[in-house]
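Peer 1: build me a structure from this.
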Amino acid sequence: MITLTGVVVRAPAGGPSGAAVLLDGIDLVLDQRRIALIGANGSGKSTLLRLLNGLVLPSEGAVVVDGHDTRTAASTVRRLVGFTFTDPLSQLVLPTPADDVELSLRSRVRNRAERRALALDWLARYGLAEVADHSVYDLSGGERQLAALVSVLAVEPSVLVCDEPTTLLDLRNRNTVANLLAELPHQVIVATHDLELAGRSERVLLVDGGRIVADGTPDDVIAHYRRLMA
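Peer 2: Below you'll find the model as predicted:
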């Protein structure tokens, strides 16, 4: 379970107004298996998402994951909460998918041959065996996104946090990724502009102007969002 209590996030800004407030007054208990964050660009979705594994720390308040505060137990939180970025090339830092998954496994599997075999097994589970040793730049957008997901899943987090996981994908690959996220046993929290993907969640949060302005069922919150954008 993830709790956010009295969270404010400020970013330094020039000029007389001082620090810009990115999020303000966030109090949440996130315990549903599937949660989506929706809202316009610049609303604060990505900042809120990055709070959940300590990529961003609150200026005020606290974020606690299974009893671990992101300020004081960052390494533990990052083992519990895996994070994927919108652009998988921001995450795939080594030449091939196999290399990247091996990197994820390095802290747990010391033997290189065992680590390699386990990396290949992880990739095969998600249909990437044939491209395990291909350059990440030769992969399709969908293959890159899957490879990035596998590199995070291999760490075996309990929560998977995804920042716009379908935004850069064509329809076929979007459906592949959406179905994968739906089938995972993990708690999955996504920020997305894909309202169909959001509609598959149990709970949807609408972020606007750095605040949660709606929180509830997909039908109700997506309808609220459509009215807000109109």
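
Peer 1: rest of the way, CA atoms for contacts and neighbours
Peer 2: OK.

Peer 1: need the residues that contact stretch 24-42.
Peer 2: If you take Cα atoms under 8 Å, 6 or more residues apart in numbering as the criterion, stretch 24-42 is touched by 1-9, 45, 186-193, 195, 198, 200-212, 225.

Peer 1: you'd agree Val155 is in a helix?
Peer 2: No: counting by DSSP: H, G, I helix; E, B strand; the rest coil, Val155 is not found in a helix; it is coil.

Peer 1: wait, doesn't it sit right on Arg79?
Peer 2: Yes: if you go by Cα atoms under 8 Å, Val155 and Arg79 touch, sitting 7.1 Å apart.

Peer 1: next up, for comparison:
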Amino acid sequence: MAISFRKATVAVDVDNHPEPKTLLHGVTLELTERRIGVIGANGSGKSTLLRLVNGLVQPSAGAVAVDGDDTVRAVRAVRRNVGFVFTDPLSQLVMPTGREDVELSLRRSIRNGAERRRLAEAALERFGLLGLADQSIYELSGGERQLMALAAVLAVNPSVLVLDEPSTLLDLRNRELLRRTLAGLEQQILMSTHDLELALDMDRVLVIEAGRVVFDGGPAAAVDRYRTLCAEGLAAP
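Peer 2: Modelled structure (predicted):
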């Protein structure tokens, strides 16, 4: 699976400003590795880059494609291939219970209710969540909610999994659970994170600064580059 950016730019109008604000500047990338990380400071453009991949954000100029499907012209095909997991699972879990959420994600592709229920239970069992399937999502821990959101996304078997800072709300135990879960997945993963240990698990890491890719390479070198950028920022007057 290839994720292609061709001079992708995102600019948005800002109140009381005469010119649009550019969030992402002419990014050109070909992402084919199995595990790709994206690191950078808050507001650097990480989430914007990720949201381009499944059409949540459209480029103002340039183009983005997943396996040849343009994210604007063929957004339905793209979203069949790309699953997106948000930072806060409560923004994604819309039903009262996890079981209902997973079944909802299957509704478009599986018409038969009994088959939907069977597949939903299989998805929940995969993540050790079947015993929590009928609890209110508000009774679950942050880690359980995040895994429930992940189960709902993976139930439809996307080829690409995009995760926007998935460990932000997790304690150490649940972070390690998420880390092990991601390591065992078949999907191509594109993940933004502030967790540099998670970034080191990747095959390739992008460093984003002020809407530009300022480093693209191996995880250790990328983390070193990001640490240097942070140190330079602290040293600035």
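
Peer 1: for Leu177 of structure 2, helix, strand, or coil?
Peer 2: helix.

Peer 1: quick one: distance of stretch 135-147 of structure 2 to the chain centre.
Peer 2: 19 Å (Cα atoms, centre = their mean, to the nearest Å).

Peer 1: also stretch 52-64 of structure 2?
Peer 2: Worked out by Cα atoms, centre = their mean, stretch 52-64 of structure 2 lies 15 Å from the chain centre.

Peer 1: where along structure 1 do the helices fall?
Peer 2: Assigned by DSSP state H, the helices in structure 1 fall at 45-51, 74-80, 97-105, 112-125, 141-153, 171-183, 195-198, 218-229.

Peer 1: for the third one, which helices and strands make contact with it?
Peer 2: Going back to what we said before, that points to helix 97-105 of structure 1. For helix 97-105 of structure 1, the contact count by 3 or more Cα pairs under 8 Å, 6 or more residues apart in numbering; DSSP states H and E identifies helix 112-125, helix 141-153 as packing neighbours.

Peer 1: out of those, flag the one nearest Leu55 of structure 1.
Peer 2: Proximity to Leu55 of structure 1 (Cα to Cα) singles out helix 141-153 among these, at 14.9 Å.

Peer 1: quick one: average offset of the closest one versus structure 2, please.
Peer 2: Per the superposition on structure 2, helix 141-153 of structure 1 and its aligned residues are separated by 0.4 Å on average (mean Cα distance after the TM-score superposition for structure 1).

Peer 1: and that helix, how far out from the chain's middle?
Peer 2: For helix 141-153 of structure 1, the distance to the chain centre is 12 Å (Cα atoms, centre = their mean).

Peer 1: related to what we said a few turns ago, identify whichever of the helices of structure 1 lies nearest to Pro58 of structure 1.
Peer 2: Going by Cα to Cα, the one of the helices of structure 1 nearest Pro58 of structure 1 is helix 45-51, 7.1 Å.

Peer 1: count the neighbours of the closest residue to Phe83 of structure 1 other than its chain neighbours for me.
Peer 2: Computed as Cα to Cα, 6 or more residues apart in numbering, the closest residue to Phe83 of structure 1 that is not its neighbour in sequence is Val161, at 4.8 Å. Val161 of structure 1: 25 surrounding residues under other Cα atoms under 10 Å.

Peer 1: next up, the contacts around Val161 of structure 1.
Peer 2: Applying Cα under 8 Å, 6+ apart to Val161 of structure 1 gives the contacts Leu49, Leu52, Val81, Gly82, Phe83, Thr84, Val188, Ile189, Val190.

Peer 1: again, 6 Å this time
Peer 2: By Cα atoms under 6 Å, 6 or more residues apart in numbering, the contact list for Val161 of structure 1 reads Gly82, Phe83, Val188, Ile189, Val190.

Peer 1: same question, Val63 of structure 1
Peer 2: Val63 of structure 1 is in contact with Thr3, Leu4, Asp69, Thr70, counting by Cα under 6 Å, 6+ apart.

Peer 1: go ahead and confirm Arg51 of structure 2 touches Val57.
Peer 2: Yes: between Arg51 of structure 2 and Val57 a contact is recorded at 5.3 Å, counting by Cα atoms under 6 Å.

Peer 1: so how far is Ala61 of structure 2 from the residue most central in space within structure 2?
Peer 2: What sits nearest the mean C-alpha location of structure 2, by Cα atoms, centre = their mean, is Leu163, with 1.9 Å. Going from Leu163 of structure 2 to Ala61 of structure 2 by Cα to Cα, to the nearest Å gives 24 Å.
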